[in-house]
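Participant: The following block contains a protein sequence and its predicted model.
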Amino acid sequence: MSGYVKSPERGDARGDAYEEERKIEEEDEEYKICREIIDQSTEANKEYREAYELYLSKVVDYEAIKWGTFSGSVNISKWDKSGFRPLEVIITLEYKTGDATNIPYADHPVDKEFSNALRKYGWRVEGRGTMIYGYRCWRCGKLIPEDKLQYDQNGRRKCPECGATSTRSRQIRLVKGSKWLYAYKKVRLSGSEGREQLREIMIQNVRQPLCEFAGK
């Protein structure tokens, strides 16, 4: 009577198939876990960002800051191993100095005031674009809008207020500043802060320099 003999090749194939299925299952499980962590982290980031931006809108709502318009955001740049608690965030403030038609809100560039106030508290500041404010008369100090500037018979700039003309040593100069001012600050956290603590940390980091900028 002939018995059934298991083929080594068939056994190896079954073993390989089983091992492959096991690996796929493990990878699928790992993927699910990673996906859950990523999804929860994304949701936490979204909630944290929304909470921050809500508070930011309250912090910068000063009547004294009427030279421009603020917007802000926060990016969580480093999480703890669990992926649920932020260890490092980068706050970004954007300050627009004029309207959509490039008319400045202020009568002078505020680059220096903005930079001084924020750099004092550890922010990195940069300007982008160009905002034209007009021309400053060397004699009366008035700022002359570009469309109001006059010229004498020699083509030299002339102040419509006091009649002063621009010379080599005393010029009626173009006044310009940045169209957008950006400030960035990296804030390190311990990872043990609760939501209210995180909010307060963000508020304090933004409030201090902006109060100074607003003259409060």
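Facilitator: Yes, it's here.
Participant: Every contact and neighbour count from this point should use C-alpha atoms.
Facilitator: Fine.
Participant: list the helices and strands the longest helix along the chain packs on?
Facilitator: For the chain, the longest helix by residue count, based on DSSP state H, is helix 8-59. Contacting helix 8-59 under the criterion 3 or more CA pairs under 8 Å, 6 or more residues apart in numbering; DSSP states H and E are the following elements: strand 69-79, helix 195-214.
Participant: okay, now the one to match up with it:
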Amino acid sequence: MSSRERILGRVRRALAAVPQDDMPFEQAFSRDYLREHGERSVEQTVDLLAENLADYRAIVHRCTAADLAATIAGMLAARGSKTVVVPTGLDPGWLAEAEAEQVPDRAESTPHELDRVDSVVTACAVAIAETGTIVLDGGPDQGRRRITLVPDHHICVVRVPDQVVSSVPQALERLDPARPLTWISGPSATSDIELDRVEGVHGPRTLEVVLVDGQASTEVTS
């Protein structure tokens, strides 16, 4: 008998005399919490996302689909990026105008190799307006989790309005809990006991989010 079987056997014996609940667990508690706070139009929801992203010290860009390649190229050039990690399923047109060397997302890439890369460009699974959160699920256009945690500069593209929801409950409905979910609210940061903020501790020091929609190109910074 394994240790696991012994432990589970003890648990079953301890629970043998415990009476069954009259009501199943999933019905025992009310789940009638708000799906979103207030009523907003699609435009207002996207504006709230941009505002909260900037409040978390992300740099927010808004552009049209036709301007996306030029926008990303300009961001990489402004950063001085010579190399950029690219997920296997990323639309090649997004980097069509970028001069940086493209480094493919490979299983054999080591953290040390990724640390030498200047930037990474990904898509996302969903973006949450009320919390200013971007969620990645490891899809083909997002790549492995580590490529968005090791490089110091992350450019994330959000398709507006299709990938924008108001609240966390709405986002959870779109996500598969079996996938490797990464929830990002601004660049990586932490604070010590004196509240001194340090960025880039366990993720990118700089997060730039591109909201791709039909509006004229603008930029919002915190």
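Facilitator: Noted; the coordinates are in hand. Values in this document were obtained by computation on a predicted structure and should not be read as measured data.
Participant: Report the TM-score for the pair.
Facilitator: Their TM-score after superposition, calculated using TM-score structural alignment, normalised by the length of the first structure, is reported as 0.23; 80 aligned residues with a CA RMSD of 5.4 Å.
Participant: and the helices and strands packed on helix 8-59 of the first structure as CSV, adding mean neighbour count and distance to Lys176 of the first structure?
Facilitator: Listed next are those as CSV, based on neighbours: other CA atoms under 10 Å; distance: least, CA to CA, whole Å:
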stretch, mean neighbour count, distance to Lys176 of the first structure
strand 69-79, 17, 18
helix 195-214, 16, 20
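Participant: Distance to Tyr31 of the first structure added to these, as a markdown table?
Facilitator: Written out in a markdown table, the entries for those read as follows (distance: least, CA to CA, whole Å):
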| stretch | distance to Tyr31 of the first structure |
| --- | --- |
| strand 69-79 | 19 |
| helix 195-214 | 29 |
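Participant: of all the ones you listed, which lies closest to Glu47 of the first structure?
Facilitator: Closest to Glu47 of the first structure of these, according to CA to CA: helix 195-214, at 10.1 Å.
Participant: returning to what we had before: wait, which of the helices and strands packed on helix 8-59 of the first structure is closest to Glu50 of the first structure?
Facilitator: Glu50 of the first structure lies closest, by CA to CA, to one member of these: strand 69-79, at 8.9 Å.
Participant: Show me what the closest one is packed against.
Facilitator: With contacts defined as 3+ CA pairs under 8 Å, 6+ apart, the packing partners of strand 69-79 of the first structure are helix 8-59, strand 86-96.
Participant: Give the buried residues for the last one.
Facilitator: By neighbour count, and taking 16 or more other CA atoms under 10 Å as the criterion, the buried residues in strand 86-96 of the first structure are Pro86, Leu87, Glu88, Val89, Ile91, Thr92, Leu93, Glu94, Tyr95, Lys96.
Participant: After it, which helix or strand is next?
Facilitator: Towards the C-terminus, the helix or strand next in line after strand 86-96 of the first structure, according to DSSP states H and E, is helix 111-119.
Participant: what about Arg157 of the first structure, how many residues close to it?
Facilitator: Using other CA atoms under 10 Å, Arg157 of the first structure has 21 other residues around it.
Participant: what about the closest residue to it other than its chain neighbours, neighbour count?
Facilitator: Closest residue in space to Arg157 of the first structure, ignoring its immediate chain neighbours: Tyr151 at 4.6 Å, by CA to CA, 6 or more residues apart in numbering. The burial count assigned to Tyr151 of the first structure is 14, neighbours taken as other CA under 10 Å.
Participant: For Tyr151 of the first structure, give its distance to Val187 of the first structure.
Facilitator: Tyr151 of the first structure sits 52 Å away from Val187 of the first structure, going by CA to CA, to the nearest Å.
Participant: Go through the helices and strands packed on strand 69-79 of the first structure and name the closest to Gly72 of the first structure.
Facilitator: Using CA to CA as the measure, strand 86-96 is the one of those that comes nearest Gly72 of the first structure, at 4.4 Å.
Participant: can you give me the angle the closest one makes with strand 69-79?
Facilitator: 160 degrees (axes from the mean of the first three to the mean of the last three CA atoms, to 10 degrees).
Participant: ok so, going back, quick one: the buried residues of strand 86-96 of the first structure as JSON lines, columns for distance to Ile76 of the first structure too.
Facilitator: Rendered in JSON lines, the data for these read as follows (distance: CA to CA, whole Å):
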{"residue": "Pro86", "distance to Ile76 of the first structure": "6"}
{"residue": "Leu87", "distance to Ile76 of the first structure": "8"}
{"residue": "Glu88", "distance to Ile76 of the first structure": "6"}
{"residue": "Val89", "distance to Ile76 of the first structure": "4"}
{"residue": "Ile91", "distance to Ile76 of the first structure": "9"}
{"residue": "Thr92", "distance to Ile76 of the first structure": "11"}
{"residue": "Leu93", "distance to Ile76 of the first structure": "15"}
{"residue": "Glu94", "distance to Ile76 of the first structure": "17"}
{"residue": "Tyr95", "distance to Ile76 of the first structure": "21"}
{"residue": "Lys96", "distance to Ile76 of the first structure": "24"}
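Participant: How much space separates Leu49 of the second structure from Ile134 of the second structure?
Facilitator: Between Leu49 of the second structure and Ile134 of the second structure the distance is 10 Å, computed by CA to CA.
Participant: any shared contact partners between the two?
Facilitator: Ala127, Ile128 (CA atoms under 8 Å, 6 or more residues apart in numbering).
Participant: Can you tell me the SS state at Leu76 of the second structure?
Facilitator: Recorded secondary structure, Leu76 of the second structure: helix (DSSP: H, G, I helix; E, B strand; the rest coil).
Participant: quick one on the thing from earlier: so which of the buried residues of strand 86-96 of the first structure comes closest to Val74 of the first structure?
Facilitator: Of all those, Val74 of the first structure sits closest to Ile91, with 4.5 Å by CA to CA.
Participant: Ignoring the adjacent residues along the chain, who's closest to the closest one?
Facilitator: Beyond its immediate neighbours in the sequence, the residue positioned closest to Ile91 of the first structure (CA to CA, 6+ apart) is Val74, lying 4.5 Å away.
Participant: Good, wrapping up.
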